[in-house]
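> Here you go, sequence then predicted model.
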Amino acid sequence: AAPAAPEVVQPTDEELERYIGAAQKVAAVAQEYQPQLEQASDDAARQQIMQEADEKMVAAVEEDGLSVEEYNGISLAIQQDAELRNKVEQMLNQ
């Protein structure tokens, strides 16, 4: 069975702050692993690097007090809701 699509949520300010902290860590992990992915010699190596990066990303999200489902739900809400996106941008600029 396919994983359930994340539910679009209306996150609280506290959840948004946790999301922002997690998102910054997730972006840092992605940046850290990008060169390794580009230099990977084959699919098996790429797969291993991606799995390691995924585990670090999950840990970063959970470290900020969110489940991966909550994180993905907030990501989706931000993509679909311009008002929410503006709010997150304002929070980032504070």
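Sure thing, it's come through.
> make it CA atoms for all contacts and neighbour counts henceforth
OK.
> Report the spatially closest residue to Leu76, excluding sequence-adjacent ones.
Sequence neighbours aside, Val8 is the residue nearest to Leu76 in space, at 6.1 Å (criterion: Cα to Cα, 6 or more residues apart in numbering).
> where does that neighbour land in three-state SS?
Secondary structure, DSSP: H, G, I helix; E, B strand; the rest coil: Val8 is coil.
> just Gly65 next, same as before
Here Gly65 takes the coil state, with states given by three-state DSSP.
> residues near Leu76, how many?
Summarising burial for Leu76: neighbours were counted as other Cα atoms under 10 Å, giving 16.
> Can you show me the helices along the chain?
In the chain, the helices defined using DSSP state H lie at 13-39, 43-63, 68-80, 82-92.
> let's bring in a second one:
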Amino acid sequence: MFRNTTRTAVLALAAAAFVSGPALAQEQQPQQPPQIEVNDSQLDAFVDATVEIVDIREDYQSRAASVESPEEMGELETQANAEMIDAVEGAGLQVEEYNQIAQAAQQDPELDQQIVEMMTERQEQ
């Protein structure tokens, strides 16, 4: 039960981090992504970026509670998206690669489980 909830939360946060952003909405992702091979280095970078993205989203969600205008909200979303892009690129991935790995994890239960385990390990540290 805990792992299923964790997996859902991690993937939802990771996916939501990019789906909602105007900077990344420029490219439409296909409904059925092609199967990709994810090596250990990419997986490690994906988890690093996701941990950072979760922190960024939590920070900006708390800030959004005090936003008073749509313009302010737009600026806040732009800042959050820029930080999330920096997190992905700082981890050594391109945004497209990150999104492909997230989509692959949704399609591949073994990859999904591996990500959940890595996220759990890092959150316990």
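That came through fine. Keep in mind it's a predicted model, so treat the numbers as computed, not measured.
> TM value for the aligned chains?
With the length set by TM-score structural alignment, normalised by the length of structure 1, the two chains reach a TM-score of 0.88; 93 aligned residues with a Cα RMSD of 1.6 Å.
> out of the helices of structure 1, which comes closest to Ala2 of structure 1?
For Ala2 of structure 1, the closest of the helices of structure 1 is helix 68-80, at 14.2 Å, according to Cα to Cα.
> before we move on, back to that, so which of the helices of structure 1 is nearest Pro3 of structure 1?
Once Cα to Cα is applied to the helices of structure 1, the stretch that comes out nearest is helix 68-80, at 10.4 Å.
> So which bit of structure 2 is the closest one matched to?
The counterpart of helix 68-80 of structure 1 in structure 2, using TM-score structural alignment, spans residues 95-107.
> and that stretch, which residues are buried?
Within stretch 95-107 of structure 2, the residues that count as buried by 16 or more other Cα atoms under 10 Å are 95, 97-106.
> Give me whichever of the helices of structure 1 is most buried.
With neighbours defined by mean count of other Cα atoms under 10 Å, none of the helices of structure 1 is more surrounded on average than helix 68-80, at a mean of 18.
> And that one, what does it pack against?
Applying 3 or more Cα pairs under 8 Å, 6 or more residues apart in numbering; DSSP states H and E, one finds that helix 68-80 of structure 1 makes contact with helix 13-39, helix 43-63, helix 82-92.
> now with 7 Å?
Contact here means 3 or more Cα pairs under 7 Å, 6 or more residues apart in numbering; DSSP states H and E; on that basis helix 68-80 of structure 1 packs against helix 82-92.
> From the contact counts, what lies against the helix it packs on?
Identification of packing neighbours for helix 82-92 of structure 1 by 3+ Cα pairs under 7 Å, 6+ apart yields helix 68-80.
> For the residue nearest the centre of structure 2, pull up the helix or strand it's in.
For structure 2, the residue lying nearest the average C-alpha position, counting by Cα atoms, centre = their mean, turns out to be Ala14 (2.4 Å). Under the assignment given by DSSP states H and E, the secondary-structure element containing Ala14 of structure 2 is helix 2-19.
> Just the buried residues of that helix, please?
So helix 2-19 of structure 2, judged by 16+ other Cα under 10 Å, has buried residues 7, 10-11, 13-15, 17-18.
> If we only consider those, which is nearest to Val67 of structure 2?
Within the buried residues of helix 2-19 of structure 2, proximity to Val67 of structure 2 (Cα to Cα) peaks at Ala17, which comes in at 18.9 Å.
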